[in-house]
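S.K.: Take a look and give me a structure for this.
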Amino acid sequence: MTCTVDALSGDATYRGLRDGRGDRFLGIRYAEPPVGRLRFKPPQPHENRGLVDATHFGLAPAQVRRPMPGWAPRGDGYQTGEDCLNLNVYTPAADDKRRPVIVHAFGGGFQTGAAHGTFHMDAEFARAADVVLVRPNMRVGALGFLALGGVFGPERAAANRGLLDFIAALRWVHDNIAAFGGDPDNVTLAGMSSGSFTIAALFGVDGVSQLFRRAWLMSGPASRIIAPEAAAAVTADFLSRAAVAPGDVAALEALPVETILSLQEQVLATHLGERNAPGGRTFGIVHDGTSLQRHPLDGLASGSFQHHQIVAGWTRDEARMWYAFGAMPEVSSRAELLASIGRFRPADAEAVLAALEAERPRLSLTQYEEVFLSRAVYREPAIRTLQAHAAAGGAGYGYEFAWVPSFEAGRLGAAHGFDEPFVFGSLDNMPLAAGDLQARELSQRMMGQLVAFARNGSVDWPAFVGSEDAIQRWT
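M.R.: This next block holds a predicted model:
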């Protein structure tokens, strides 16, 4: 049976829903709608007052929806739109217990994703773990990350509007979560892929260290930062295709959202290597000097986050996902493979390939590219993140996820994103794990580690101090 429940915070009474899974408060606005004159601007403060209806989901960010294969994790779906700055709170009870808080940042390549309607079993997770789970929506794509400061002036100097949205949501959590049974002084951030990159970027932002205590990063370390000149090239191409002259604010505000979504698909690369190599044509965190004051690795090295605990994980076969989805072409020649490696290692591509051939003989050219990209985009940057944190005296823990589903004789490998349903205990919505008792047991262990980490910052494997022997392997 479902009934309503109230939580009082400040001048607002939040009315949510209660049933056997606990309390949930949905679609809470944490910033003004980023529409009209606020489009392409940082989030503006919003103060909730009076009775706030928190019984229905808000909109997920505007995005291009893509068909998913039958084996992909799935949920109930969601509606999208520009008025998307809302969040959802799941708690065992809106009381004064001060439970650990986990704030989840969704993934989706900085182009898609949502804080609801996905495969996550949010209420069940919060109740089983006895934590408060918060899932914010934030802007993605051009609306969230197109760098406009160079051509539209200081009001739009912040390229990372999606990152600033996430920070605004964290400030709401800090100010209000006690009314929902959470401890504002014990906040753990967890995300996968672009959500994890967003969390990791916080290490390069001033004035946010008090908003969280820990970070659990899944396939999104503190290294994928876009140089201003690369972001500017994407912006110039976008504006040219949109027939918007630099500085023409009226034309920018008048663009239909459907046009924005269509154009962003045209200006971005689809090849995983081209997207993630230096100078790649992609959306993501831009080193704009405004919303991101310094490179996150420099922020970690400075010791400013020395007292924050970090888990940085990756899957063994990260890049396999893009080949499985058909987004990556087969590599047809050794020269093409060397060019792909050379995007990341231009000075020693031949030596890198020779080392791979010695380590993994008799792979195909495409398989060598896949192994290289899995390491270059995810594994090696995660290790650099842990190294920077450890060098500054911080506690960090690394893991590699190597569970392979039996689907089609294991052809998907341990691909990008496969660990997230395990960490959050959402295997009921993961067809690839159906009937796999070993997967269930692994999920229980991984979820237990996330919950323990959120409670006290500890996991049951050694901290990373420079040796990869400390990396936890999940199989």
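
S.K.: can we go C-alpha only for contacts and neighbour counts from here?
M.R.: Noted.

S.K.: Against residue 370, how distant is residue 39?
M.R.: 38 Å (Cα to Cα, to the nearest Å).

S.K.: Pick out whichever of the two has more residues nearby.
M.R.: Set residue 39 next to residue 370 and count neighbours by other Cα atoms under 10 Å: residue 370 wins out with 23 against 19.

S.K.: wouldn't that one be in contact with residue 316 here?
M.R.: No: judged on Cα atoms under 8 Å, residue 370 makes no contact with residue 316 at a distance of 10.7 Å.

S.K.: where along the stretch 351-475 of the chain do the strands fall?
M.R.: 396-401, 472-474 (DSSP state E, counting those that start in this stretch).

S.K.: cool, the stretch 51-200 of the chain as well?
M.R.: Counting by DSSP E, counting those that start in this stretch, the strands of the stretch 51-200 of the chain are 60-61, 80-81, 86-91, 99-105, 132-136, 182-192.

S.K.: relative to strand 86-91, how tilted is the fifth one?
M.R.: The reference is to strand 132-136. 170 degrees (axes from the mean of the first three to the mean of the last three Cα atoms, to 10 degrees).

S.K.: Select, out of the strands of the stretch 51-200 of the chain, the one closest to residue 402.
M.R.: strand 182-192 (16.0 Å; Cα to Cα).

S.K.: helices and strands around the closest one, which ones?
M.R.: For strand 182-192, the elements it packs on are strand 99-105, helix 161-176, helix 194-201, strand 214-218, helix 437-456, judged by 3 or more Cα pairs under 8 Å, 6 or more residues apart in numbering; DSSP states H and E.

S.K.: Residue 293: which of these is closest?
M.R.: When the helices and strands packed on strand 182-192 are ranked by proximity to residue 293 (Cα to Cα), helix 194-201 comes first, at 10.0 Å.

S.K.: and the gap between the nearest residue to residue 253 once chain neighbours are set aside and residue 154?
M.R.: Nearest residue to residue 253, sequence neighbours excluded (Cα to Cα, 6 or more residues apart in numbering): residue 36, at 6.1 Å. Distance, residue 36 to residue 154, using Cα to Cα: 18 Å.

S.K.: one more, for comparison:
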Amino acid sequence: MDDTGPATRRTFLSGAAVLLALPAFSVARAAAADGTVVETADGKLRGAARDGVVSFKGVPYAADTSGRNRFMAPRPVAKWAGVRDALAFGDRCPQARRAGGREIVAPPVPPQGEDCCVLNVYTPGAGRDAARPVMVYIHGGGFQGGSGDGATLDGTALARGGDVVVVTLNHRLNVFGYANLGGLDPDFVDAGNAGQLDLIAALQWVQTNIAAFGGDPHRVTVFGESGGGAKIVALSVMPAADPLFRNSINMSGSGAFFLRPSQELRDPTDELLRVLGLGKGDLRRLQAVPVARLYAANVTALANLKADQLRPVVDGRNIIHAPQSAAGWAMQAAKPGIMSCTATEATPWLLRDRTNLAVTERELATRIQAQFGIDEARAQDVIAAYRQDGPKRSAWDVLVDVASDALMRAPMRKATEARAATGKQPVYLAGFDWRSPVENGIWGGPHAIDVPFAFGTLDKDRLTAGGGARAAAASRNLLAAYVAFATSGTPQNPNMPAWPAYDLARRPSMLIDETCRVVNDLHAARRQIGETLAPQSTFDVTNGPLVHPAA
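M.R.: The predicted structure is shown next:
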């Protein structure tokens, strides 16, 4: 609604005239007084106030990573004089324009480039006395795409509603952030984990500067969905990250549980060099290859190897233990955590081919056999276990649940169990149970549907916009749990019943929707039969016969 009537406009114009008459230093003082100018260790920043929140966008936390800095650990930012505008998002790491058939960022798309170590801060009010909890969001998109500036990642509503300081960020991805070059040249020893080292640099920036934005550096929670959650898993086995955050929230981030030693992952590097026509002694020349050519060569190299993406590597220097090792679980369990999944994680992949909606009983059994390498009788046992949730469930319903469990829900639950078994810090298991009514409900509760609920940006995603009162209530409940966790280290809050930490006797999950409830051993029959099947990686599922019958 436009409330700028004639009287309001006259007042605005009169105020503008007075403002123009003031000396420049008076304007600067006014900006500082209302919290839109904040001084960091690198220099002063000017933000913008909207809806009770001040945002600072495109703030550099590390130097430009191009040229001689390509593939290197992040370098410090050069300090600046005067006041630097922080009013627009910074560059995203070079990547594809689309991910999973959907725009990564709603138009207008921010520019891409190697000067991508930037972050955004949303605060209800600057000032060192506020000491609000800090929630640092690490974006999804696997290790190959995404950014912290999408419409659903606007931190305004979360900062205002939760009275927290929200940080989103960009960092190096794909070949720029995870090229495993260290085994060929010691000068590039950090290249395979450069993207993770960027995240550490961002968290170090938070420790140094967030108090000036009204945040408490002793109460930093990292949270992330999909690839963001996977990056949090990798951070948890990096000693340098240990003092930089207190809690973690992993939303469907199963993609880093299978990280491998760097020496086992030479093929992508060798193939990249072959595609570019370079030798193993030519790594310095890689720093001069144009961005578009380097990105395209990496895509070609991965396609030639039938691989999906580059990932962090267990190099013994930055990542010291595989996440699924006993030592890796112990490191992850050293901090309180929330692990969560959505109701039907696999629908975004399955619905890329709408013929999957008409899968038959025979096709369902055949695809389960092929995916898990089992015989027909065993496949029928799997189907029967999944039908214990409802005997009239269609073949499509069963396919969605089998694929969702294999893709996300089973590995996330197993990680929760492994952390709980250490007896260290509490870990809480959640199921986000809201389902979209769009297209007669075929999407269910797909992968990433929880992101706009956590940020309070339901109007920014087509699957959540128009969700009405029920969606709004589910958003309030999810936000309340995450804010409580960031504030106190426990998700207990008045919007839901008591949420017990996970244990192997009860296996409790909090189902979060318009109303919330605790369920012990959720989908027990599915869990029990799933434990007898071969584990599947995200690549195995998204490229396998469950999703692609011809695979």
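
S.K.: For the strands of the stretch 351-475 of the first structure, give me a markdown table that also has mean neighbour count.
M.R.: Listed next are the strands of the stretch 351-475 of the first structure as a markdown table, based on neighbours: other Cα atoms under 10 Å:
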| stretch | mean neighbour count |
| --- | --- |
| strand 396-401 | 24 |
| strand 472-474 | 16 |
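
S.K.: Distance to residue 250 of the first structure for those - can I get that in TSV?
M.R.: Compiled in TSV, these are given as follows (distance: least, Cα to Cα, whole Å):
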stretch	distance to residue 250 of the first structure
strand 396-401	47
strand 472-474	52
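
S.K.: contacting residues around the aligned partner of residue 61 of the second structure in the first structure?
M.R.: In the first structure, the residue paired with residue 61 of the second structure according to TM-score structural alignment is residue 30. Applying Cα atoms under 8 Å, 6 or more residues apart in numbering to residue 30 of the first structure gives the contacts 45-48, 85-87, 168-169, 172.

S.K.: residue boundaries of the helices in the stretch 201-350 of the first structure?
M.R.: Ranges of helices within the stretch 201-350 of the first structure are 228-242, 249-254, 257-267, 272-276, 296-301, 320-324, 334-342, 349-359, based on DSSP state H, counting those that start in this stretch.

S.K.: do you know which of these lies nearest residue 65 of the first structure?
M.R.: Taking these one by one with Cα to Cα, helix 257-267 is closest: 10.2 Å.

S.K.: The closest one against the second structure, how far on average?
M.R.: For helix 257-267 of the first structure, the mean distance to aligned residues of the second structure following superposition is 2.3 Å (mean Cα distance after the TM-score superposition for the first structure).

S.K.: which position in the second structure aligns with residue 248 of the first structure?
M.R.: Using TM-score structural alignment, residue 248 of the first structure sits opposite residue 282 in the second structure.

S.K.: give the contact list for the corresponding residue of the second structure for residue 106 of the first structure.
M.R.: In the second structure, the residue matched to residue 106 of the first structure (TM-score structural alignment) is residue 139. Contact analysis of residue 139 of the second structure by Cα under 8 Å, 6+ apart lists 146-148, 168-170, 224-228.

S.K.: quick one: which of those residues is most hemmed in?
M.R.: residue 170 (30 neighbours).

S.K.: Pick out the residue closest to the middle of the first structure.
M.R.: residue 195 (0.8 Å; Cα atoms, centre = their mean).

S.K.: surely it meets residue 112?
M.R.: No: Residue 195 of the first structure is beyond contact range of residue 112, at 10.5 Å (criterion: Cα under 8 Å).

S.K.: quick revisit: buried subset of the contacts of residue 30 of the first structure?
M.R.: For those, a neighbour count by 16 or more other Cα atoms under 10 Å gives the buried set as 48, 85-87, 168-169, 172.

S.K.: How about the contacts made by residue 64 of the first structure?
M.R.: 111-112, 261-262.

S.K.: how near is the alignment partner in the second structure of it to residue 173 of the second structure?
M.R.: Residue pairing (TM-score structural alignment): residue 64 of the first structure is matched to residue 96 of the second structure. Separation of residue 96 of the second structure from residue 173 of the second structure (Cα to Cα): 11 Å.

S.K.: Which neighbours do these two have in common?
M.R.: With Cα under 8 Å, 6+ apart as the test, residue 96 of the second structure and residue 173 both reach residue 145.

S.K.: what about the residue nearest to residue 253 of the first structure, distance to residue 113 of the first structure?
M.R.: Distance, residue 36 of the first structure to residue 113 of the first structure, using Cα to Cα: 23 Å.
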